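Engineer: Give the three-dimensional model of this entry:
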Amino acid sequence: MNTIKAPISDEPVTSFKRIAQHEIFSIGPDLNMVQQVRVITVDAKGQPLTERISADQTLTLEQRLAGLQRYADQIVTRQTAGAFVDATGLVVAEGTAGAVPQLAYFQAITLGDLKAKGLTVNDETSFASLLYALLQGEILNIDARSGL
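Structural biologist: From the prediction side, this is the model:
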């Protein structure tokens, strides 16, 4: 695996296809986590529009610059600090009945929970593959709540 990425919902206004690509995952000294995701607009074949624009020699410099600006990748940052979730992990407002800090929810995820989500977990499963699956899952969760 070279990177963590997944197709996500179409762009709401234009209905252009998009993919989300993992950028950064960090854990701070207070154990709160930050995840950055790159949102890339792609054509029907999955090629980033910025790559197509850069390679298109028929465009003038002004057209190329305008297209690159218009379809530039977007970086979205989400963090557990200050975030609350319900029993399913859905982000909710602080004070919602049954809400817990997102960090506590994440820290309580077990191997059994991962198996229940359909991940193959056995003595040969690497920690990295589990982490990557969790990161990709969170990208899809962020998209499902219209965060991308």
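Engineer: alpha carbons only for contacts and neighbour counts from here, please
Structural biologist: OK.
Engineer: now the strands for this protein?
Structural biologist: All strands of the chain, identified by DSSP state E, fall at 5-8, 17-27, 33-42, 74-79, 84-85, 91-92, 100-101.
Engineer: With mean neighbour count and distance to A144 as new columns, can these be given to me in TSV?
Structural biologist: Putting those into TSV (neighbours: other C-alpha atoms under 10 Å; distance: least, C-alpha to C-alpha, whole Å) gives the following:
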stretch	mean neighbour count	distance to A144
strand 5-8	18	9
strand 17-27	18	12
strand 33-42	20	14
strand 74-79	15	14
strand 84-85	22	14
strand 91-92	18	11
strand 100-101	19	19
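Engineer: Serialize the ones you listed to JSON lines and add fields for distance to A133.
Structural biologist: Shown next, in JSON lines, are these (distance: least, C-alpha to C-alpha, whole Å):
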{"stretch": "strand 5-8", "distance to A133": "10"}
{"stretch": "strand 17-27", "distance to A133": "11"}
{"stretch": "strand 33-42", "distance to A133": "14"}
{"stretch": "strand 74-79", "distance to A133": "17"}
{"stretch": "strand 84-85", "distance to A133": "19"}
{"stretch": "strand 91-92", "distance to A133": "19"}
{"stretch": "strand 100-101", "distance to A133": "21"}
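Engineer: want to put them side by side, so please do this one too:
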Amino acid sequence: MSGEPFLSRWSRRKLDAKAEPAPPPAEEAKRPEPVPEPPPPDLPPVESLGKDSDYSVFLKAGVPRELKQAALQKLWEADPALMAPEIMDLHMGDYTSPVGEVVKTAWRLGKGALDAAELAAEAEEKAKITPPDQDS
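Structural biologist: Predicted structure coming up:
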């Protein structure tokens, strides 16, 4: 172990690394560009695909992207189960609309949860304060 402090050694090594030119890339690191494969000739026409068709042939390597997208779009349209929203998805609700009705709870701030007797007394007190509706 050298007597040089850690941060001094670290700083010196960082500066040395910046000063040295990067080694040229090795010839073996260069890869030839892959030759695109011709699309498989046995693909069925997209118009003939249905719910029970085999779509895996469109997902193989060498299938043009546009053809693959068209087949997946056809699959999406063919099966209503794929198009329907998930029932249990919590993100499907419209949380921007106002609440239809007020949620009443037995919880009161500072008191906690009220029991049935306390709720009845609270309802009686509220009935005394609010005047009855006069429809005549």
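Engineer: Superpose the two chains and report the TM-score.
Structural biologist: For this chain pair, the superposition-based TM-score is 0.18 by TM-score structural alignment, normalised by the length of the second structure; 48 aligned residues with a C-alpha RMSD of 5.5 Å.
Engineer: if we can go back for a sec, do you know which of the strands of the first structure lies nearest N141 of the first structure?
Structural biologist: The minimum distance between N141 of the first structure and those falls on strand 91-92, with 9.2 Å, by C-alpha to C-alpha.
Engineer: Could you list every helix and strand in contact with the closest one?
Structural biologist: Counting contacts by 3 or more C-alpha pairs under 8 Å, 6 or more residues apart in numbering; DSSP states H and E, strand 91-92 of the first structure packs against strand 84-85.
Engineer: Report all helices and strands that the strand it packs on contacts.
Structural biologist: Using 3+ C-alpha pairs under 8 Å, 6+ apart, strand 84-85 of the first structure sits against strand 91-92, strand 100-101, helix 102-107.
Engineer: what about those, which gets the closest to R18 of the first structure?
Structural biologist: Smallest distance to R18 of the first structure across these (C-alpha to C-alpha): 22.5 Å, for strand 91-92.
Engineer: Report how many residues lie close to L131 of the first structure.
Structural biologist: Neighbours of L131 of the first structure under the rule other C-alpha atoms under 10 Å: 11.
Engineer: from memory W107 of the second structure sits against E118, does it?
Structural biologist: No. Contact criterion C-alpha atoms under 8 Å: W107 of the second structure and E118 do not qualify, at 11.0 Å.
Engineer: nearest to A128 of the first structure, of the strands of the first structure?
Structural biologist: strand 17-27 (12.8 Å).
Engineer: what angle do the closest one and strand 74-79 make?
Structural biologist: 40 degrees (axes from the mean of the first three to the mean of the last three C-alpha atoms, to 10 degrees).
Engineer: Compute the inter-axis angle for strand 17-27 of the first structure and strand 33-42.
Structural biologist: Counting by the same axes, to 10 degrees, strand 17-27 of the first structure lies at 160 degrees to strand 33-42.
Engineer: who are the neighbours of strand 17-27 of the first structure, in terms of helices and strands?
Structural biologist: Packed on strand 17-27 of the first structure, when contacts are counted by 3+ C-alpha pairs under 8 Å, 6+ apart, are strand 5-8, strand 33-42, helix 127-144.
Engineer: 7 Å instead?
Structural biologist: In terms of contacts (3 or more C-alpha pairs under 7 Å, 6 or more residues apart in numbering; DSSP states H and E), strand 17-27 of the first structure is packed against strand 5-8, strand 33-42.
Engineer: wait, which of the ones you listed is closest to A20 of the first structure?
Structural biologist: Distance to A20 of the first structure, taken as C-alpha to C-alpha, is lowest for strand 33-42 among these, at 4.6 Å.
Engineer: circling back: among the strands of the first structure, which is nearest E62 of the first structure?
Structural biologist: Of the strands of the first structure, nearest to E62 of the first structure by C-alpha to C-alpha is strand 33-42, at 20.0 Å.
Engineer: returning to what we had before: out of the helices and strands packed on strand 17-27 of the first structure, which comes closest to Y105 of the first structure?
Structural biologist: Nearest to Y105 of the first structure among these is strand 33-42 (12.1 Å), distances taken as C-alpha to C-alpha.
Engineer: now for that closest one, which elements pack on it?
Structural biologist: If you count contacts as 3+ C-alpha pairs under 7 Å, 6+ apart, strand 33-42 of the first structure packs onto strand 17-27, strand 74-79.
Engineer: That's all I had, so thanks and see you.
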